[in-house]
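Visitor: pasting the sequence and the predicted model now:
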Amino acid sequence: MTETTLLGITWDQLLFILRGAGWTLVLSLLGFIGGTLIGLPVALARAARKKGAGSRLLRHGAGVYVTLVQGIPLPVIMFVVYFGVSIGGFEVPALVAAGIAMTLWSAAYLGEIWRGCIQAVPRTQWEAAECLALTPAQRFAHVILPQAVRVAVPPTVGFLVQIVKNTSYSVVIGFFDLTYSAKVINNATYKPFQVFTIAALIYFVICYPMSVLSRRFEARMRRA
């Protein structure tokens, strides 16, 4: 007799779902790292106060990027990346396409989060940095960013939860993540309630600690 779990799913099927959860974590990490690498320059460009045609062009360019990405659903971005690259004659694995799409999407939102945190630094701090005769780069690096980072930690950790949950959209391009693995097991067992309950519990186990951590950081910031 095949050994089953409490919800009527075999241990092999449960391990299959857990493997999908592992790839969900990999995709989440790719999305966050890529989003950080692109989102930070976007935030700096959007928050820059330096005058001049070059600075205005950077601000407007970053603004167009944020508006464009935030106006397109994530599944559509994944479709465009996955099938758009193949039109050019290149075959890309689903992980690569999903990683690029998650990077573009998370960068737009992280850029906006961090822009708001940079602009939340009191104006007096900006003026004090100018009085010290620091270059714009030195003002950001030594005065503005250290203060903005403290403000940015809670919403950034909170957004990590959104990244993890939105990796589920990668199922539209056939990426093997938690949602895809649950779908496969459901098609094999015809037990949607049990299978997707297990998937929901795994998502909860991944996301809940980050939600708690975000609230703790926010409470610590209020006390500070």
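Guide: Looks like it came in fine. Numbers count the residues shown, from 1 in each chain.
Visitor: switch to C-alpha atoms for all contacts and neighbour counts from now on
Guide: Fine.
Visitor: and the spatially closest residue to Gly34 that is not a sequence neighbour, how far from Leu30?
Guide: Nearest residue to Gly34 in three dimensions, chain neighbours excluded: Thr103, at 4.9 Å (C-alpha to C-alpha, 6 or more residues apart in numbering). As judged by C-alpha to C-alpha, to the nearest Å, Thr103 and Leu30 stand 7 Å apart.
Visitor: more neighbours: those two, which one.
Guide: Neighbour totals were compared for Thr103 and Leu30, and Thr103 leads with 25 against 19 (other C-alpha atoms under 10 Å).
Visitor: could I get the contacting residues of the more buried one?
Guide: With contact set as C-alpha atoms under 8 Å, 6 or more residues apart in numbering, Thr103 has these partners: 30-35, 38.
Visitor: for comparison:
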Amino acid sequence: MIREFSSADLMFIVSAVRWTLILSAIAFLGGALGGLAVALARTAQGRLRRRIAAGFIQVFQGTPLLMQLFLVYFGLAVVGLPIDPLLAAAVALTLHASAYLGEIWRGAIEAVPPGQTEAATALSLSYKDRMRHVVLPQAMRLATAPTVGFLVQLIKGTSLASIIGFTELTRAGQIINNATFKPFLVFGTVAALYFVLCWPLSLLARRMEARMRLAVTR
């Protein structure tokens, strides 16, 4: 039975924002750890590590995030390992984020002037110390703007978790729309909430990029 859209429905949608933020935070933090490992492997001296990291990136950048969610959620269930939708979404998004952040940070590491590494080597610093004290601090400054930009995409990507039954912002909108049949009102509200979440981060990323370009031209 179709009913009217009420303030309780609005609060249900708004309350689902916390699950979008929780899922985004888990995926971003996990992706940051995985991405750092991927970036270091991609820039390592060992050929095997570089090839494994490159293969990982090709798989997760070359397949749709939706398929990755399906494989984690339904694939594990097929082999007798049923998984909670939140955990499945977190695992799939973490792997997805690891691939993209790894490539972003690999580019930032390679953008550090070679003279910095050469000077550190001349000072007899080990590979670990060179990366920790010389290369990574500079690379992270270069990577800040694109990393924030990717976080915006990750927040929007959490909407796909609704497909496997996880009740985040988009899924909450679907539930309310099925009960009220007010798609313009319901999904307009959902879109507005995504905008509130993502626009400040997009603005921050643009400002960081502008500052970086200004610093380079000086």
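Guide: On my side now, so go ahead. A quick note: this is a predicted structure, and the numbers were derived from the prediction, not measured.
Visitor: could the contacts of Thr103 of structure 1 go into JSON lines alongside secondary structure and distance to Val85 of structure 1?
Guide: Compiled in JSON lines, the contacts of Thr103 of structure 1 are given as follows (DSSP: H, G, I helix; E, B strand; the rest coil; distance: C-alpha to C-alpha, whole Å):
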{"residue": "Leu30", "secondary structure": "helix", "distance to Val85 of structure 1": "19"}
{"residue": "Gly31", "secondary structure": "helix", "distance to Val85 of structure 1": "18"}
{"residue": "Phe32", "secondary structure": "helix", "distance to Val85 of structure 1": "22"}
{"residue": "Ile33", "secondary structure": "helix", "distance to Val85 of structure 1": "22"}
{"residue": "Gly34", "secondary structure": "helix", "distance to Val85 of structure 1": "18"}
{"residue": "Gly35", "secondary structure": "helix", "distance to Val85 of structure 1": "20"}
{"residue": "Ile38", "secondary structure": "helix", "distance to Val85 of structure 1": "20"}
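Visitor: turn those residues into JSON lines, columns for distance to Ala133 of structure 1.
Guide: JSON lines is the format used below for the contacts of Thr103 of structure 1 (distance: C-alpha to C-alpha, whole Å):
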{"residue": "Leu30", "distance to Ala133 of structure 1": "39"}
{"residue": "Gly31", "distance to Ala133 of structure 1": "38"}
{"residue": "Phe32", "distance to Ala133 of structure 1": "35"}
{"residue": "Ile33", "distance to Ala133 of structure 1": "34"}
{"residue": "Gly34", "distance to Ala133 of structure 1": "34"}
{"residue": "Gly35", "distance to Ala133 of structure 1": "32"}
{"residue": "Ile38", "distance to Ala133 of structure 1": "29"}
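Visitor: if we can go back for a sec, give me the aligned partner of the residue nearest to Gly34 of structure 1 over in structure 2.
Guide: The alignment partner of Thr103 of structure 1 in structure 2, by TM-score structural alignment, is Thr94.
Visitor: do Ile87 of structure 1 as well
Guide: In structure 2, Ile87 of structure 1 lands on Val78 (TM-score structural alignment).
Visitor: just Leu160 of structure 1 next, same as before
Guide: Counting by TM-score structural alignment, Leu160 of structure 1 corresponds to Leu151 in structure 2.
Visitor: could you count how many residues lie near the residue lying closest to its match once chain neighbours are set aside?
Guide: In space, and not counting its chain neighbours, Leu151 of structure 2 is closest to Phe28: 7.2 Å by C-alpha to C-alpha, 6+ apart. When neighbours are counted by other C-alpha under 10 Å, Phe28 of structure 2 registers 26.
Visitor: tell me which other helices or strands the longest helix belonging to structure 2 touches.
Guide: Under DSSP state H, the helix in structure 2 containing the largest number of residues is helix 183-217. On a contact count with 3 or more C-alpha pairs under 8 Å, 6 or more residues apart in numbering; DSSP states H and E, helix 183-217 of structure 2 meets helix 136-157, helix 169-180.
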